[in-house]
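Chemist: only geometry, no sequence info:
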């Protein structure tokens, strides 16, 4: 209201109803016990008391962010949300990088807890402070997060050992046209899902999607082993070694890849840790 000069202009800028903002102002003035604004036909200006009040509260956001950052530096227990299918060596890589940050940059140690959560769910938990970090597939569709790309790897075709593709060393795009694709709940990683499907369509494959919860590897194995026209797309390191499944590269046309990123909420101490870890580890920024 100070910047816009009126309740109506401020309400428009904040995208809330004018009566609601007027009511909030009345409650604030009642709580403080003085008039904060002088009203006139030309608009609203701060009273002397309002100016003193504004000078006092303007520092609160900075103080709050500093308090959060200090709390993070003292915190020993960090939680990481991990989406399904992340290779164990990538999780270990992230854990080591965070432990180095705790030890070298903050002079403390970190106890790290892993929690299973899809990319979309991670964003909600990060925003509510229920997770410290997320480990999710890129790209993300949330501009409130900062991310560093910690891993990238070629996507290949995964089949059961009795699948017709199992006998060959590679798979071609023309062979995939006859196959259904084992898929996941798109809501868990919508931007990653749409970008991958776009790449498949560009390569000439518009597969029928078989949506299933494959967070349990035994179910993932069973579906691929018992369906001779069903394949999945995964990085090789997420599959091998596996006595039941086989990984095949796509030998022609555009290559596919999976990118994984370490994320945190912008403006938090955790975001600062992600950025420092990225510099120390040579990770690329990425959303």
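Modeler: All right, it came through fine. Values in this document were obtained by computation on a predicted structure and should not be read as measured data.
Chemist: only C-alpha atoms for contact and neighbour calcs from this point on.
Modeler: OK.
Chemist: Could you give me the buried positions within the host helix or strand of residue 273?
Modeler: Secondary structure from DSSP states H and E places residue 273 in helix 269-281. Buried residues in helix 269-281, counted by 16 or more other CA atoms under 10 Å: 269-278.
Chemist: Okay, one more to line up with it:
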């Protein structure tokens, strides 16, 4: 590669411009540079190559055999480079998106369409995602708010009220709405708070402010177990934005429902 030392793309571009124009003056006009500057570039290229590239006469320039060989190689090099750039631009960059549990499928399709690149969703608890973003392990994160947002940008994607989810056999299954008083004596099917402590605290504090301080019944994560727990205990309810199971009923609050907010987070530009 030592023979390429000092030869830059601009030198070869200038050389081919002279070949196409047939004169230094015409090539300088095409390149929009001064003729003396272009002449210096061609002379410098000839010094670096070590041979004359043009025969010069009163009518312009004509390629020498060495120049003809270099012109063919330069055209090929520019063609290969152009193809390489097109290939590089066509490759989708992988974008890793952290994903908390229970995100609706339509939101995933929306994110895949809106994010440039080849999206790969990586399951991760809301509590862990800010740290993973700051460490560079994630490009984006989908979390349940609130989470610590120092140094992060946030876009709220979904804001929806929670309702009461019960099994079809539950005494509340036939009502059209619930109020907080009707939940008195009901236990709450709950998840491990360390997955989304901010969200867990916000929901429980909202319930407490409305007068309901339920006994928490914790169960392992999983849709099958979720439905099973609600079907086997008549004093057990859950708080969810929906109930995606034919055995379950979702009942809206008549007023003052807790709210779930799903957000897209990423590192701030200042980081």
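Modeler: Great, that's in hand. All values derive from a computational prediction rather than experimental measurement.
Chemist: Put one on top of the other, what's the TM-score?
Modeler: Overlay of the two chains. TM-score (TM-score structural alignment, normalised by the length of structure 2): 0.63; 181 aligned residues with a CA RMSD of 1.8 Å.
Chemist: follow-up on the earlier one: quick check, distance from the helix holding residue 273 of structure 1 to the centre of its chain.
Modeler: In terms of CA atoms, centre = their mean, to the nearest Å, the centre of helix 269-281 of structure 1 is set 15 Å apart from its chain centre.
Chemist: what does stretch 234-250 of structure 1 give?
Modeler: For stretch 234-250 of structure 1, the distance to the chain centre is 25 Å (CA atoms, centre = their mean).
Chemist: just stretch 67-79 of structure 2 next, same as before
Modeler: Here stretch 67-79 of structure 2 is found 41 Å from its chain centre; the criterion is CA atoms, centre = their mean.
Chemist: Please apply the same query to stretch 89-98 of structure 1.
Modeler: Worked out by CA atoms, centre = their mean, stretch 89-98 of structure 1 lies 17 Å from the chain centre.
Chemist: what's the answer for stretch 228-247 of structure 1, then?
Modeler: For stretch 228-247 of structure 1, the distance to the chain centre is 25 Å (CA atoms, centre = their mean).
Chemist: right, and the pair among the buried residues of helix 269-281 of structure 1 with maximum separation?
Modeler: Farthest-apart pair in the buried residues of helix 269-281 of structure 1 is 269 and 278; separation 14.3 Å (CA to CA).
Chemist: on that earlier part again, what stretch of structure 2 does the helix or strand just after the helix holding residue 273 of structure 1 fall on?
Modeler: Counting by DSSP H and E, the next helix or strand C-terminal to helix 269-281 of structure 1 is strand 284-285. Aligned using TM-score structural alignment, strand 284-285 of structure 1 spans no residues in structure 2.
Chemist: and the gap between residue 245 of structure 2 and residue 166 of structure 2?
Modeler: 11 Å (CA to CA, to the nearest Å).
Chemist: ditto for residue 142 of structure 2
Modeler: The gap separating residue 142 of structure 2 from residue 166 of structure 2 is 27 Å, by CA to CA.
Chemist: Give me the range in structure 2 that stretch 203-213 of structure 1 lines up against.
Modeler: By TM-score structural alignment, stretch 203-213 of structure 1 lines up with residues 210-220 in structure 2.
Chemist: how far does that stretch sit from the chain's center?
Modeler: 36 Å.
Chemist: Next, the buried residues of that stretch.
Modeler: Quick answer for stretch 210-220 of structure 2 (16+ other CA under 10 Å): 212-214.
Chemist: Check stretch 66-73 of structure 1 too.
Modeler: Across stretch 66-73 of structure 1, burial judged by 16+ other CA under 10 Å covers 68-69, 72-73.
Chemist: what's in contact with it?
Modeler: For stretch 66-73 of structure 1, the external contacting residues (CA atoms under 8 Å, 6 or more residues apart in numbering) are 102, 106, 268-270.
Chemist: quick check, nearest of the residues you listed to residue 84 of structure 1?
Modeler: Checking the contacts of stretch 66-73 of structure 1 against residue 84 of structure 1 with CA to CA, the nearest one is residue 270 at 22.2 Å.
Chemist: Could you look up the SS state of residue 150 of structure 1?
Modeler: Assigned with DSSP: H, G, I helix; E, B strand; the rest coil, residue 150 of structure 1 falls in the strand class.
Chemist: Could you find the counterpart of it in structure 2?
Modeler: For residue 150 of structure 1, the residue aligned by TM-score structural alignment is residue 157.
Chemist: what residues are up against that match?
Modeler: 261-264.
Chemist: And it, how close does it get to residue 78 of structure 2?
Modeler: To residue 78 of structure 2, residue 157 of structure 2 is 45 Å away according to CA to CA.
Chemist: just checking, what packs against the strand or helix carrying residue 226 of structure 2?
Modeler: Taking DSSP H and E as the definition, residue 226 of structure 2 sits inside helix 223-232. Packed against helix 223-232 of structure 2, as judged by 3 or more CA pairs under 8 Å, 6 or more residues apart in numbering; DSSP states H and E, are the following elements: strand 163-167, strand 236-240.
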